[in-house]
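Student: after the sequence you'll find the predicted model.
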Amino acid sequence: MKNSIYKNRMVLKTLLIFFTGIVLVSCSDDILDKQPLDAISESAVFNDPTFLQNYVYNSYNGIRPPWKPGTGGYIGLTDIAVAEETHNSASGIREYLAGNLTPDNVTDFTNMWNEEFDYLRRINVFFEQTEDSDIDKGQLDPMTGEMHFIRAWIYFDLSRIYGGVPIITKSFKLDDESFDIARNTYDEVAQFVVDECNLSIELLDGIDAVPGKVSKGAAMALKARMLLYMASPLNNPTNDQAKWQAAAVATKAVIDAGYSLHPTHEDLFLQPLKSDEIIFGKSFTTGNRIPDWGYNYDFWPAGFDARQRLCPTQTFVNMFQMDNGEYPYLEDGITVNPASGYDPQDPNVNRDPRYYSYIIYPGAGPMSIIDGAKSTTRLYEFWEDANPNPDNNPPYQNPNKVDKFNGQELFDFGRDSQTYWIKGLTPFFYRINTGYTFKKLLDFSGPRASFDFDYNQVVIYMRLAEFYLNYAEIQMALGNEDVAREYINKVRKRPSVNMPDITSSGTELEREYKSERAVELHLEDSRFFDLMRWKDAPGKVDLGPIRGLTSVTMDWTGAKEGDPLGTLHYTYGEISGPDPRAPWPGDFYYLFPIPKEEIQRSNNTLEQNPGY
């Protein structure tokens, strides 16, 4: 364990040298004259407010980004998204889906334990070194509040992945007698998070909120989120109502803190950070943008020179209601809801406005997409068009509709591209395509991937809409369905959405709440952990097989010059490409195993999670 959780304090010197490059542009001349920049002492860092603030900023990197593990985060493990096959193999996702996650292979999937305890060590060094600091209290207290928040966030994230973990509040030195530290219980870790948030709230009280920095509101929100997790079925098996009450008080405090829903939902994830709704988020510059060119690289629609690593499932698409407030399908996902007015052969009309903002579906557009030789303004086809006719010039009947090798009738649209890809006539083809693409986090103002383009995306960690939904869930647990409906409907009444109020109760209200939460918060590091804390995997949420569009063809009969589309024909069914999802292995799978090497390094002081 001394090689991972409790690293040599000498690593700090490397970290201090690294800071010189960070703080160079912000240091005043008198500071720069004090000593060579390649030899900043530990004392200088912890007694100079500029250097120290940059030490704090570096610690923000301990807040796991929502796209780890792998772009898209954990959502590819849920019912609403599926990850491309080679991506699964590379990131260890395949082992999880197959029910084969073990202490031996968990680090292939996520290196959370090692990475996060390393940041906790750095944070503990901060507290030790600033205990008797000469820095003015008005400058030091806000930084200390930020560090309490970051430590709380890391422990919150560790607790929802592993359950109880060791609470470490001091750094370790080479001459310490033992590194064999036992795990704390989940309840102890959760209470530690709450206590850290309370310290952060106190220290940041009266400090003006700055977009991208930890604020009092952010600390209040993290506390409320932790209390919700503590009250949830996974961690509250007796349904202790006092835990729900505590979550209610903390969540209502966030709601009453002065935030408001941004009037439009389409631009929430584009710069600048929308400080009216976003409680804690992060923007980027050309120097620190999301790795691999950002979400564009992995969510970019296939057919526009892209690999499209992550796709929405038909299950998720079906969660978007019609604009009359009815679901297109009944709960089985196959039988059309007769009250909805939905037509499976005309599926993209009269839907929740968020559907058009968040999902790219066959025929969507026209979209102006800048990328490579295929850059053009055209409708979305979910595989590369084998015989493009971008100007829609006559004849509309494609002369190459019949494959001369097998006589099969082909169309200028959709999955006929598989045939042409096999022959090497189209450049991109991926086996997992469900027919849909996520649109929520894409930035089409520039190319798919370029080191030279300053992309506009932001990362949102917490925003008001989540806490409206959290409060609704808490009120359902407390038996107050009227209040629950009120807060769900607040989200639905955002001016750019304006969906009908929900009026359901009981199990139907629960279904509508969970669907609403999936629609509103997808790709925000929520769905996977929601399913876990709800204990919704076995028998409640169907994690497989994956369903989507198995065929989309276009009939140009009757089309006139200038018509953007002929008549589309849709076939729905199981998608054969993704790695098969094994039956739920058992309730032990609600938590991940502790890496085997960490158990060994602790001389077996750490106890493994049950079932592994």
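Tutor: Now that the structure is in, tell me what you want to look at.
Student: okay, CA-based contacts and neighbour counts for the rest of this
Tutor: Noted.
Student: next SSE downstream of the lengthiest helix in the chain?
Tutor: Ranked by residue count under DSSP state H, the longest helix found in the chain is helix 137-162. Downstream of helix 137-162, the first helix or strand assigned by DSSP states H and E is helix 186-204.
Student: which helices and strands does that next one pack with?
Tutor: If you count contacts as 3 or more CA pairs under 8 Å, 6 or more residues apart in numbering; DSSP states H and E, helix 186-204 packs onto helix 137-162, helix 216-231.
Student: rewinding a little: report the angle between the longest helix of the chain and helix 186-204.
Tutor: 160 degrees (axes from the mean of the first three to the mean of the last three CA atoms, to 10 degrees).
Student: elements contacting helix 137-162?
Tutor: helix 49-59, helix 112-129, helix 186-204, helix 216-231.
Student: if we ignore the residues flanking it in sequence, what's nearest Ala518?
Tutor: Arg527 (6.4 Å; CA to CA, 6 or more residues apart in numbering).
Student: my bad, Thr553
Tutor: His569 (5.2 Å).
Student: then Gln600?
Tutor: Gln600 sits nearest to Met1 (CA to CA, 6+ apart), 7.5 Å away.
Student: now do the contacts for the one you found.
Tutor: Phe179, Asp180, Glu597, Glu598, Ile599, Gln600, Arg601, Ser602 (CA atoms under 8 Å, 6 or more residues apart in numbering).
Student: check Arg183 too.
Tutor: Contacts of Arg183 (CA under 8 Å, 6+ apart): Gly164, Val165, Pro166, Ile167, Leu606, Glu607.
Student: all strands for the stretch 451-600 of the chain, in order.
Tutor: 459-463, 547-555, 567-574 (DSSP state E, counting those that start in this stretch).
Student: the first one to helix 216-231, inter-axis angle?
Tutor: In terms of direction (the same axes, to 10 degrees), strand 459-463 departs from helix 216-231 by 70 degrees.
Student: contacts for strand 459-463, please.
Tutor: Pro66, Ala218, Ala221, Phe269, Glu277, Ile278, Ile279, Phe280, Gly281, Lys282, Ser283, Glu524.
Student: try this one side by side with the last:
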Amino acid sequence: MKRKLFSLIAISGLFLTACNKDFLDRNPEDSYSNTSLWTSAADAQAALNGCYRDWEDSYNVIYMDAVTDNAYSRWVWEGYMNIGNGSLTPSDNNVTNRWNFKSIQKCNWFLENVESTKMDEALKTRFKAEARFLRAYQFFTLSQLYGDVPLVTKNITTVEANNITRTPLAEVQKFILDELAAIAPQLEPSYSGNDVGRITRGAAYALSARLNLYMGKYAESIKDCERVMGLGYDLFPKYGDLFRIQHENNVEVILDMQYKENDYANGNIGILPSSSLGGWGSIGPTQSLVDAYEMKNGKTITEAGSGYNAEDPYSNRDPRLAASIVYPGQLYEGGYFNSIDPASADFMTGDNNPMTGYMPKKFIQQLSDYPDMWNTGLNMIIIRYAEVLLTYAEAKIESGLIDNTVYDAIDRIRVRAGMPVTDRLVYNTQAALRTLVRRERRIELALEGLRWYDIKRWKTGEEVRKGTVYGARQGTVDKNTGKVTFTTPNHQVIEQRLFNPAMHYLWPIPQKEIDINKKLGQNPNY
């Protein structure tokens, strides 16, 4: 039988499966055909809803920080451990394969067929803009991970798929930016009712700002951020609560992946808690991430006068630490978390416990939010307003345009978290502000799947992705007070990591794809 590159071939019937919350609840029939589908606006919307199904996945958001210095993935079969430790190979079956064009082909199919639909032209234009965004987002992710990728903008045959070549990165990035600029005015600034969750104008400008920042096109990124700033977004009042299911679709959310329990559930929340809470303990925030949080007075833990005490390391820290990570001695779900005592059910080396001794908290502020943590409707935020503020500040810093708006953008985020405003006597140079904004990005956006892209563009992989990964020190936790007493002087050694800058800033093209189509080639040194 002739081999087929299935990740590049789209089967139209699969495109029509709807999902997600209210605006995707109108499930179309799988038996639609091209001759019967494109007869009304409702048909076009049903087809577009299918395009929304696969454009992102909570799994990737949750696990992506495990390929950075922020987190460790303890189970190799979950697909991210070998990427994080640098042992990945093109033939590795234990590595997540994100070389997937199914969503792109869905969008291509929609765009090639919707034109014939008899419907309001303005609505049709908006529908096409939504599909073009979803396609552009896929190319953004693919090009960030793999570099040169096939720029597939039309439906292709099996023969075409098996002979396709990769498009240079610069051309793919230009396509993405051109698409986002073209469609932004065609998208609505916001939606109400059943349409909440659809792609907005702010999402187009924010993704453009992100890509322009990553490319070092700072002037363009600043302009994109300013456009987003004029659309009415704001910071949600309480940092930890903005991730809770009862506050989803809040004023800070620009783009998210919509889920609905039972129908299209976010079933990945259960991997986060430790075993005593019914979870798998798959992801462990690292000691490096914990140490990056400032003290409550705004000083880093290594600064003179910070007040940091290594024997009481979690006290008087940036409140975002307690909102993002469950650390030993923290009161959580009715008890003091104890991952450092060998006698505890949650001990870090035990089965289904995070091996670093730290548990992610950002998406499980309270487990009682979910009747079933394996079947939740929690949306996964992809872009939020805090990132735009940090992007704006960084782009201006790198451009040498340091003014009050830079400090104001950073301080809005810090003050919301309960931190003091930036000390302008300390952070008064481009170099100092660069250090600050990079640390703020790491802390504010921790465990949201963005850290890898920052490491990649800053070219800091050898500094932060190489060497020993550490977890918490062993000790005891008083079950009545939460007081932590460490019994070992050294932090737990979790893993040794490799990082070769000549190869590891890109993921390898999966060998099974090259076996089908040798014209794809391979990324350097794999």
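Tutor: Arrived safely. Just so we're clear, the structure is a prediction, and the values are computed from it rather than from any experiment.
Student: that older thread, from the contacts of Arg183 of structure 1, pick the one nearest Asp542 of structure 1.
Tutor: Checking the contacts of Arg183 of structure 1 against Asp542 of structure 1 with CA to CA, the nearest one is Gly164 at 27.9 Å.
Student: ok, the closest one to Gln608 of structure 1 distance?
Tutor: 10 Å (CA to CA, to the nearest Å).
Student: circling back: most neighbours per residue, which of the helices and strands packed on helix 186-204 of structure 1?
Tutor: helix 216-231 (a mean of 25; mean count of other CA atoms under 10 Å).
Student: for it, packing partners?
Tutor: helix 137-162, helix 186-204, helix 241-255, strand 278-282, helix 464-477.
Student: now do the last one: which elements does it pack against?
Tutor: Which is helix 464-477 of structure 1. helix 216-231, helix 241-255, helix 481-492, helix 506-521.
Student: list the buried residues of it.
Tutor: 464-477 (16 or more other CA atoms under 10 Å).
Student: what does stretch 109-128 of structure 1 give?
Tutor: 109-110, 112-114, 116-127.
Student: and if you look at stretch 261-281 of structure 2?
Tutor: 261, 264-275, 277, 279-281.
Student: next, the distance between the ends of it.
Tutor: Stretch 261-281 of structure 2: ends 22 Å apart by CA to CA.
Student: what's stretch 498-505 of structure 1 in contact with?
Tutor: Taking CA under 8 Å, 6+ apart as the rule, stretch 498-505 of structure 1 contacts Asp323, Asn324, Gly325, Asp352, Glu481, Arg485, Ile488, Asn489, Arg492, Lys493, Leu509, Glu512.
Student: turn those into TSV, including distance to Val189 of structure 1.
Tutor: What follows is those, written out as TSV (distance: CA to CA, whole Å):
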residue	distance to Val189 of structure 1
Asp323	43
Asn324	44
Gly325	41
Asp352	40
Glu481	31
Arg485	32
Ile488	30
Asn489	34
Arg492	35
Lys493	37
Leu509	32
Glu512	32
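Student: switch these over to JSON lines; also include distance to Phe46 of structure 1 and neighbour count.
Tutor: As requested, the contacts of stretch 498-505 of structure 1 are exported to JSON lines (distance: CA to CA, whole Å; neighbours: other CA atoms under 10 Å):
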{"residue": "Asp323", "distance to Phe46 of structure 1": "57", "neighbour count": "18"}
{"residue": "Asn324", "distance to Phe46 of structure 1": "59", "neighbour count": "15"}
{"residue": "Gly325", "distance to Phe46 of structure 1": "57", "neighbour count": "17"}
{"residue": "Asp352", "distance to Phe46 of structure 1": "52", "neighbour count": "24"}
{"residue": "Glu481", "distance to Phe46 of structure 1": "51", "neighbour count": "20"}
{"residue": "Arg485", "distance to Phe46 of structure 1": "50", "neighbour count": "23"}
{"residue": "Ile488", "distance to Phe46 of structure 1": "46", "neighbour count": "24"}
{"residue": "Asn489", "distance to Phe46 of structure 1": "49", "neighbour count": "22"}
{"residue": "Arg492", "distance to Phe46 of structure 1": "48", "neighbour count": "21"}
{"residue": "Lys493", "distance to Phe46 of structure 1": "48", "neighbour count": "16"}
{"residue": "Leu509", "distance to Phe46 of structure 1": "53", "neighbour count": "17"}
{"residue": "Glu512", "distance to Phe46 of structure 1": "51", "neighbour count": "20"}
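Student: ok, so of these, who is nearest Ala248 of structure 1?
Tutor: Glu481 (13.7 Å).
Student: show me what that closest one aligns to in structure 2.
Tutor: Matched by TM-score structural alignment, Glu481 of structure 1 corresponds to Ile402 in structure 2.
Student: pretty sure that match contacts Lys396?
Tutor: Yes. Counting by CA atoms under 8 Å, Lys396 is a contact partner of Ile402 of structure 2 at 6.1 Å.
Student: give me the most central residue, structure 2.
Tutor: Among the residues of structure 2, the one closest to the centroid is Gly449, at 3.1 Å (CA atoms, centre = their mean).
Student: tell me the counterpart of it in structure 1.
Tutor: Using TM-score structural alignment, Gly449 of structure 2 sits opposite Asp525 in structure 1.
Student: residue contacts, Asn94 of structure 2?
Tutor: Contacts of Asn94 of structure 2 by CA under 8 Å, 6+ apart are Val76, Trp77, Glu78, Gly79, Tyr80, Asn82.
Student: the fifth one and Ile381 of structure 2: what is the separation?
Tutor: Here Tyr80 of structure 2 is placed at a distance of 20 Å from Ile381 of structure 2 (CA to CA).
Student: quick one, which of the two is more surrounded?
Tutor: Tyr80 (24 against 21; other CA atoms under 10 Å).
Student: the more buried one against Val95, yeah?
Tutor: Yes. The pair Tyr80 of structure 2 / Val95 is scored as a contact, 5.9 Å apart, by CA under 8 Å.
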